[in-house]
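> here's my sequence, what's the structure:
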Amino acid sequence: MLLQLFIVLLFIYIGARMGGIGIGFAGGAGVVVLTMFFGVDAGTIPIDVILIIASVITAIASMQVAGGMDWLVQLAEQFLRKNPKRITFYAPIVTYFMTLLAGTGHTAFSTLPVIAEVAKEQGVRPSRPLSIAVIASQIAITASPISAAVVYFAGLLEPLGISYLHLLLVCIPTTFLACMIGAFVANFMGCELKDDPIYQERMAKGLIQLKKSTQTQVTSAAKLSVYIFAVAIAVVVVYATLISDSIGLITHPHIDRNHAIMAIMLTAAAAMVIFCKLDTNKVTTAATFRSGMSACICVLGVAWLGDTFVSAHLNEIKHFAGDLLQQYPWMLAITLFFASMLLYSQGATTTALMPAALAIGVAPLTAVASFAAVSALFVLPTYPTLLAAVEMDDTGSTRIGKWVFNHPFMIPGVVTIASSVILGFLFGGLIL
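Predicted structure coming up:
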């Protein structure tokens, strides 16, 4: 068992070194080694998670081609420029709700340049709003009604008496409040921008420029695509609520929640193509589509690898970890924290570890409260949105230290996740 665990960790490490989609490749290679050389039965592939990611990303990519994403960015810029002095608190609000709406943290890419520019204009150290904005875009995945992690986790909890709606009622307020706590901490991180020696040096060399706001004409198709996508999300939430055991208005649904999400998202994409007059060939070349398909492969490889190992040794894991987690339930949050740091995906971490945690007797409340800990993608400074924030800050304030882990995302990120877990136990105790 220990040797097989070493194999799992080795291939996760190899995948992390490869970067991006490479962790999916390495996960598949790990499955080959475990099954062919150790005689372990292959685990379950999280098909629904992968297909939900694919269908949601298809709708988002269609919205991007229609210009809907550009319109959302303009709305975000207007919001931030109206409240520039509070940029450290308003930036995470923008990235949080964009991720909540879209089900993917990659929406932050489009708002990070705006956050950096508004901060510079106000003399605010850009690392403060940028760091918590990236964190908010990651943790909001565990509150998004259409994210693969939430949908999969809700499916695990329903047999235990916790509905999809109950999960959202806990996760949305706790993660949002936690982001505000993280923003409060981030607001005191680092010296003031004018006192930063690297900023002063770059300013003297003429390497820092202020860019003017560029508002482009928003087409009716762009607005329509956003409205279609918003309606699709509302339909998903309403339908999932109606068929849940706690509401039970639809007792024998002809399509379950997961399949309904796929169908509704594909329908939304079709509506955008028809009514916004889109070229379908452009959808598959959109940046969001490429990143989403990459996420599918990552989840396929690494979640499959994790389930292969866990399924083969579930009894041993129960014996070793069951009593420990029941005695110290907060240990689950720490386990998820470090696992997501390596797996680089909320969906992959959830599918790899949550079934095992519930199988060994972890209380549903503990699992729900600890859920936000699958968002520790900021620990290793190699995640795409984190790197984008570093690159977009030409003041040099958002920089990775020479000790790798001493970067501006670490403390706000740990505080945000810890706060969310604590609030999760409080809210969960009242709601669940």
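> when you work out contacts or count neighbours from here on, use the C-alpha atoms and nothing else.
Fine.
> which residues of the stretch 251-400 of the chain fall in helices?
Counting by DSSP state H, counting those that start in this stretch, the stretch 251-400 of the chain has helices at residues 257-275, 280-283, 287-312, 314-327, 330-343, 346-359, 364-370, 384-392.
> the inter-axis angle of the fifth one versus helix 314-327?
This points to helix 330-343. 130 degrees (axes from the mean of the first three to the mean of the last three C-alpha atoms, to 10 degrees).
> before we move on, back to that, reformat the helices of the stretch 251-400 of the chain as CSV; add distance to S127 and mean neighbour count.
What follows is the helices of the stretch 251-400 of the chain, written out as CSV (distance: least, C-alpha to C-alpha, whole Å; neighbours: other C-alpha atoms under 10 Å):
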stretch, distance to S127, mean neighbour count
helix 257-275, 35, 20
helix 280-283, 33, 15
helix 287-312, 25, 23
helix 314-327, 36, 15
helix 330-343, 21, 21
helix 346-359, 24, 23
helix 364-370, 27, 24
helix 384-392, 8, 21
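> also this sequence, please, to line up against the first:
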Amino acid sequence: MDIFLLLQLIVLFAAIFLGVKLGGMGIGYAGGLGVVALTLGLGLNPGQIPWDVILIIMSVIGAISAMQLAGGLDYLVKIAEKILRRNPKHINYLAPAVTYFLTIFAGTGHTAFSMIPVIVEVAKGENIKPSVPLSISVVASQIAITASPVSAAVIAMSGFLEPFGCSYPMLLAICIPTTFLGCMITAFIMTKFVNTDLSSDPIYQERLRLGQVTPVIKKGDDHPLKKSAKLSVWIFFIGVIAIVLYATAISNNVAWIEPVILPRNDAIISFMLCIATLIT
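I've put the predicted structure just below:
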């Protein structure tokens, strides 16, 4: 391997490692550090900065932050928790479905983190290895990013595919059913062909005997929701639907709106800022 390429890989993985260690916004910070090291340090020519994608991410995060402060994310998590607790026997299917649709709605897989304790508790209560629904749920929450109408990944991919005749609505029409079906097939395989019986796991039973883990005590979250929680979710939901409808209306395949004054990417940014304004 060329020594110069090896140095590039070292810088790349060092930036990723540092970003993961810092966590949160630190991932973005470390990315900038990596670009500086690769360009000014190793003399590589930088590509074009994807401003549209960056601004879309910022506007979506802004709207989600407003909804979170209004209690909207707590409301969504509470609904998801109720679904899991009412149907515990189907945790292997419902857990990935819940995290999938949370990501579809919010455009980020981070919403799935709040579901992890609930999934573990419900799975243990049904004598199911938590690793089974957890592994599927985490994957589902990330796969859903490629099918969310407001995710930067979908926006970027639609930009790549539009010259080849695949519009934004067509991309969503393909990605949403296929990714969800893939998650459900995986859940079926894990349920039918993997030993999910927690009581037969010798490591868990040994830890239970030694008191290193405690038996499950079923409990719910009684934390009261803010009065603005439901309304913020509805505002966000209507805004996402408006984005999809507008993007469909201006697409080349539909062309209901001509001439197009506000392009799709600019519309997503503007709509998201409007959503944040209304929620605030």
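> tell me which of the helices of the stretch 251-400 of structure 1 sits nearest to N83 of structure 1.
Checking those against N83 of structure 1 by C-alpha to C-alpha gives helix 384-392 as the closest, at 20.5 Å.
> tell me what the following helix or strand past that closest one is packed against?
Using DSSP states H and E, the helix or strand that follows helix 384-392 of structure 1 in sequence is helix 410-431. Counting contacts by 3 or more C-alpha pairs under 8 Å, 6 or more residues apart in numbering; DSSP states H and E, helix 410-431 of structure 1 packs against helix 127-139, helix 164-186, helix 364-370.
> 7 Å - rerun?
Judged by 3 or more C-alpha pairs under 7 Å, 6 or more residues apart in numbering; DSSP states H and E, helix 410-431 of structure 1 is in contact with helix 164-186, helix 364-370.
> onto which residues of structure 2 does the first one map?
Yep, that's helix 164-186 of structure 1 we're talking about. Aligning helix 164-186 of structure 1 against structure 2 (TM-score structural alignment) gives residues 168-190.
> could the helices and strands packed on helix 410-431 of structure 1 be laid out in CSV, adding distance to Q326 of structure 1?
Output for these, formatted as CSV (distance: least, C-alpha to C-alpha, whole Å):
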stretch, distance to Q326 of structure 1
helix 164-186, 21
helix 364-370, 9
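> returning to what we had before: ok, and what's touching the match of helix 164-186 of structure 1?
N92, Y93, V132, I136, A140, I143, A144, T146, A147, S158, T248 (C-alpha atoms under 7 Å, 6 or more residues apart in numbering).
> if we can go back for a sec, so for Y13 of structure 1, which of the helices of the stretch 251-400 of structure 1 sits nearest?
Closest to Y13 of structure 1 of those, according to C-alpha to C-alpha: helix 330-343, at 7.3 Å.
> got the angle between that closest one and helix 346-359?
Orientation of helix 330-343 of structure 1 against helix 346-359 (the same axes, to 10 degrees) gives an angle of 150 degrees.
> before we move on, back to that, ok, average deviation of the match of helix 164-186 of structure 1 from structure 1?
For stretch 168-190 of structure 2, the mean deviation from structure 1 after alignment is 0.7 Å (mean C-alpha distance after the TM-score superposition for structure 1).
> give me the buried positions along that stretch.
The neighbour-count check on stretch 168-190 of structure 2 (16 or more other C-alpha atoms under 10 Å) flags 168-169, 171-172, 175-176, 179-180, 183-184, 186-187, 190 as buried.
> can you show me the helices along the stretch 51-200 of structure 2?
Using DSSP H, counting those that start in this stretch, the helices assigned to the stretch 51-200 of structure 2 run over residues 51-69, 72-86, 91-106, 116-125, 131-143, 152-161, 168-193.
> which of those is buried the deepest?
Mean neighbour count (mean count of other C-alpha atoms under 10 Å) peaks for helix 91-106 among the helices of the stretch 51-200 of structure 2, with a mean of 25.
> now do that one against helix 116-125, angle only.
Using the same axes, to 10 degrees: helix 91-106 of structure 2 against helix 116-125 is 170 degrees.
> which part of structure 1 lines up with helix 91-106 of structure 2?
Helix 91-106 of structure 2 corresponds to residues 87-102 of structure 1 when matched by TM-score structural alignment.
> picking that back up, make JSON lines from the helices of the stretch 51-200 of structure 2 and add distance to G23 of structure 2 to it.
Formatted as JSON lines, the helices of the stretch 51-200 of structure 2 follow (distance: least, C-alpha to C-alpha, whole Å):
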{"stretch": "helix 51-69", "distance to G23 of structure 2": "16"}
{"stretch": "helix 72-86", "distance to G23 of structure 2": "21"}
{"stretch": "helix 91-106", "distance to G23 of structure 2": "19"}
{"stretch": "helix 116-125", "distance to G23 of structure 2": "18"}
{"stretch": "helix 131-143", "distance to G23 of structure 2": "17"}
{"stretch": "helix 152-161", "distance to G23 of structure 2": "20"}
{"stretch": "helix 168-193", "distance to G23 of structure 2": "27"}
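> what do we get in structure 1 for V150 of structure 2?
V150 of structure 2 maps onto I146 of structure 1 when the alignment is built from TM-score structural alignment.
> what about the closest residue to its match other than its chain neighbours, how many residues nearby?
Nearest non-adjacent residue to I146 of structure 1, counting by C-alpha to C-alpha, 6 or more residues apart in numbering: G103, 5.4 Å away. With neighbours defined by other C-alpha atoms under 10 Å, the count for G103 of structure 1 comes to 27.
> quick one, what contacts G103 of structure 1?
Contacts of G103 of structure 1 (C-alpha under 7 Å, 6+ apart): I141, S144, I146, S147.
> tell me the most packed of these, by neighbour count.
Counting neighbours by other C-alpha under 10 Å, I141 leads those with 31 neighbours.
> list the contacts for that residue?
Counting by C-alpha under 7 Å, 6+ apart, I141 of structure 1 makes contact with T99, L100, G103, T104, G105, S147.
> could the residues you listed go into a markdown table alongside distance to I247 of structure 1?
Formatted as a markdown table, the contacts of I141 of structure 1 follow (distance: C-alpha to C-alpha, whole Å):
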| residue | distance to I247 of structure 1 |
| --- | --- |
| T99 | 27 |
| L100 | 23 |
| G103 | 24 |
| T104 | 28 |
| G105 | 30 |
| S147 | 22 |
